[in-house]
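J.: Dropping a prediction and its sequence here:
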Amino acid sequence: MSDLINNQLNRDYILDLLARLLATPSPSGYCMAIMKLLEAEAEKLGWTMERTPKGNGIITIPGTDIDPGTIGLTAHVDTLGAMVRSIKPNGMLRFTPIGGYAMHTVEGEYCLVHTRDGRRYEGTVLSSKTSVHVFPDARDWKREEANMEIRLDESVDSKADTEKLGIGPGDIISWDPRTRMLPNGWIKSRHLDDKASVAALFGLLEWLTRRGVKPSRTLKLIFSTYEEVGHGNAYMPPDVTEVIAVDMGAIGDDLTTTERDVSICAKDSSGPYDYEMTSVLIALAKKEHIRYAVDIYPQYGSDASAALRGGSNVKAALIGPGVHASHGMERTHADAIVNTSALLIAYLLDR
C-alpha cells in the first residue's frame, strides 16, 4: 500500500475541494452553506449525506461483514468567528468571539458581517485605539474583547446609521481566510482547522468510490458543526463502536509533529485516547511508510472528546494533518493532508 500517497489518492481533488471549503464562511452555528456544499459533493461521488436535527452530516458506507460494529470518522466544518454583541454610538460594532482564540490574532483582519435577512457587509477588526499617531498608549492597549471593534466599510457615523443597514446583535461575523495554495505544496489560510481534515475525509471517500473498494466494517463519515464551541459530536450514532476524530495536529513547544506529518494524538485535555487504536495507527504508519508523529496536546479537545463526555460507549482515537499557528494564521502542507487520508485508508483496510 506504499503507493497510496503518490499514485492512488487524488491529490488534485483533495486540494480543489479544500479551496472551496476555505472560501465558504462557516463559523460555529452558521454552517448551512458549507453543509450544502458537502451534500452536493457527496452526491457527485454517488453518496447521500443525511442530516441530524443538530445539523451534522453523516455519509454511511456499508461494510461487507455482518454487524461487526461501525467505524466513525469525524471532522468538523465549523470554524472560529464572532457575533455582533452591540452597535456602538459611533456606528462601530462590538463583537463577541465564537471559539477560543487570542484577540491579537484577529486584529487587522478583514471580515464579513452576515445579517439575518441575508445581506453581507465588509469590515475590519481593529483595536479601539487604532493608531499610534492618535493614541499614545495604542501599542500597550490590551487586546481584549472590550477593547476591540469592527469598522464597517459603509458610510456610517452613528448607531442609527448601522441599524439602517439591517445589522444587529446576534449577526454572524466570519473572518477572511486569506487562503494561499502554493505550487510547492504549502497551504496557508485561516480555518485549516479543520477544513483540511474534511478534505482528507472526502479524499478517502473519492478513493473508495473510484477504486470500488468496500470496507469490511460499515463506515460513517461524520461532519460536525459545533466543534469549536465544544459539543460538535456529543451525540454519536448508536451503531458506532470506534471513532477516529480527524482534526489538526498542533505544532510547537515540545511537540514533534510537522506540517508534512499526520499527527497521532495519544492524549489531550480529555485524557488518553484508546491505547489499542492508537497503537494500531502507529504500527500502520510505520508499515506503510507514512510520515507521522505522536504527540500530547494538553490544551486541546476534539469531537472524540465530546462524544466520550456525551456518554457515547465508543473507543476513540485522534489523528490529523499537522497545522502550524493553530487558531491564528495557520499553515500546513498538502503532504500532511494526503498522509492523513492514507493512514485512514490503511486503518479501514486493516479492520
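T.: Yep, it's here.

J.: rest of the way, CA atoms for contacts and neighbours
T.: Will do.

J.: I'd like to know how far Val323 sits from Leu126.
T.: 26 Å (C-alpha to C-alpha, to the nearest Å).

J.: Next up, a structure to set beside the first:
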Amino acid sequence: MTEKGVGAFVKTLDYVLEQLVALLNIPSPSGNTEKVIQYVESEFQRLGISYTLNHKGGLIATIAGQQAVPQRMLTAHVDTLGAMVKEIHPNGTLRLTNIGGFRWHSVEGEYCWIETSQGNVFTGTILTRQPSVHVYREMEKLPRTEENMIVRLDEITKSAADTRALGIEVGDFVSFDPRVQVTDSGFIKSRHLDDKASVAILLGVMKDIVEQGKALPYTTHFLISNNEEIGYGGNSNIPREVKEYLAVDMGAIGDGQATDEYCVSICAKDSSGPYHKAFRQRLVELAKEAGLYYKVDIYPYYGSDASAALRAGYDIVHGLIGPGIDASHSHERTHTQALENTFKLIQAYLHSR
C-alpha cells in the first residue's frame, strides 16, 4: 500500500475508527441489541440517510441510484456473542448459557456485565469453579464447559437469595468486556470485531456517498442485522428487486487460511457451500483494478447472512467479503489496512456496473 494511498484515506479512517470504538463499547449480544441499533439509527439520521426498522429490530438504510432495477443489498451485523443467566447457584454465583458459537475457554477470566430485566447493570468475572492453583491441584484438567464455568459477581452476595435481591434472575443477558485498544501501529484489539468492524466500514461508505454526492448506478440497501450470530439476521426484508446481496463480515485467519490481518478477504466457500462464482470473480477483478491487497479464502466453520438469505428461499446472487480478523470469537485483532482494503473494495463495487 502506497504512502499516498494511506494518506488519502486518513480522514475516512478516523471516522471509521471513531464509529468502531463507539460500537464496540455498546453491549449488544444477540437478543439484546436495542441500544446499539439506536446508536446506528442516530448516525443514519445525522447523515440524512433514509431507513426503516424491521420487526426483528434490524435497520435497513436505502440510497437511491440512477436505476431502480435491479437493486443491490449489503449487510453487516451488529449483534455479538454473549451469554444469559442459566442458573443462580446456592453460593450466589451464576451459571451461564452461551449465545453464539464461542468456546468457554475463550472467555475464562473475562470481565462481564449482567443486565437485569429492570435495566440495572452489575459487573462480574467469568471463572471456572476451581480457579485457584493454591487450592485445586489439578485445576488445569477441569473441562472448560458450561457446567464448570461461573460468574463471580462484584457484589456482596453469599446465597442465591442475596443475588436475587439484586434483581438478577434467569434469562438476564450477560455481555463480555470488549477491552478495546487502538495501537499506534494501526492494530485494533477487541472482542466483537466480528462484525462491528464491518458495520463501521459500512457507515464510512455511506458517509462517503453522501458527502461526495456521486450517484450510485443502482439503488442500494444497507441492512444492519441483529441476529446473525444465532443464524437468522439477514434472511428477511430483502426487496424483490434485489439481485446482488453482499454480506460484509470478518475474514477468518488460522492454519491453512490465506487471509491475514491486512487484507480484504473474499470468500469462495464456507460451511454453507460455494458463493456465487461470477460475483466472487467480479469482486476479485475490482480488487485488482483498484490495486487492493486481497485474498480469496475458504472458511470451513462459518456461515453468513448471505447464506442465511439463500436458505430462506431468496433468489439472489450472493457474496461475502470482509476485513481479515485474527482469533475470531475470542480476543480478536485486525489492522487499519484491512479496514481500508475492505472499504475501497465496497466503494469500487457500489460504483461499478
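T.: Nice, I can see it. What you see is a predicted model, and the numbers here were worked out from it, not measured in a lab.

J.: With neighbour numbers in mind, choose between Val323 and Leu126 of the first structure.
T.: Val323 (33 against 21; other C-alpha atoms under 10 Å).

J.: nearest spatial neighbour of the corresponding residue of the second structure for that one, skipping sequence neighbours?
T.: Counting by TM-score structural alignment, Val323 of the first structure lines up with Ile325 in the second structure. Excluding the flanking residues, the one nearest Ile325 of the second structure by C-alpha to C-alpha, 6 or more residues apart in numbering is Thr334, at 4.9 Å.

J.: so what's Met84 of the second structure up against?
T.: Leu96, Thr97, Asn98, Ile99, Val170, Gly171, Asp172, Phe173, Val174 (C-alpha atoms under 8 Å, 6 or more residues apart in numbering).

J.: ok, 6 Å please
T.: Leu96, Thr97, Gly171, Asp172, Phe173, Val174 (C-alpha atoms under 6 Å, 6 or more residues apart in numbering).

J.: secondary structure class for it?
T.: Secondary structure, DSSP: H, G, I helix; E, B strand; the rest coil: Met84 of the second structure is strand.

J.: which position in the first structure aligns with it?
T.: Alignment note: Met84 of the second structure maps to Met83 in the first structure; criterion TM-score structural alignment.

J.: how much space is there between its match and Thr96 of the first structure?
T.: 5 Å.

J.: Surely the residue nearest to Ile325 of the second structure is in a strand?
T.: Yes - per three-state DSSP, Thr334 of the second structure lies within a strand segment.

J.: Which position in the first structure pairs with it?
T.: Taking TM-score structural alignment, the alignment pairs Thr334 of the second structure with Thr332 from the first structure.

J.: Could I get the contacting residues of that match?
T.: If a contact means C-alpha under 6 Å, 6+ apart, then Thr332 of the first structure has Ile187, Glu259, Val323 as its contacts.

J.: Can you show me the strands along the stretch 101-250 of the second structure?
T.: Counting by DSSP state E, counting those that start in this stretch, the segments of the stretch 101-250 of the second structure that form strands are 111-115, 121-128, 149-153, 173-176, 181-182, 187-190, 216-225, 242-248.

J.: what's the closest of those strands to Trp104 of the second structure?
T.: Set against Trp104 of the second structure and scored by C-alpha to C-alpha, the strands of the stretch 101-250 of the second structure come closest in strand 149-153, at 7.6 Å.

J.: Now do the closest one: distance to the chain's middle.
T.: 25 Å (C-alpha atoms, centre = their mean, to the nearest Å).

J.: do stretch 10-22 of the second structure as well
T.: Using C-alpha atoms, centre = their mean, the offset of stretch 10-22 of the second structure from its chain centre is 16 Å.

J.: Now it: buried residues?
T.: Thr12, Leu13, Val16, Leu17, Gln19, Leu20, Val21 (16 or more other C-alpha atoms under 10 Å).

J.: Just the buried subset of the contacts of Met84 of the second structure, please.
T.: Going by neighbour count (16+ other C-alpha under 10 Å), the contacts of Met84 of the second structure have Leu96, Thr97, Gly171, Asp172, Phe173, Val174 buried.
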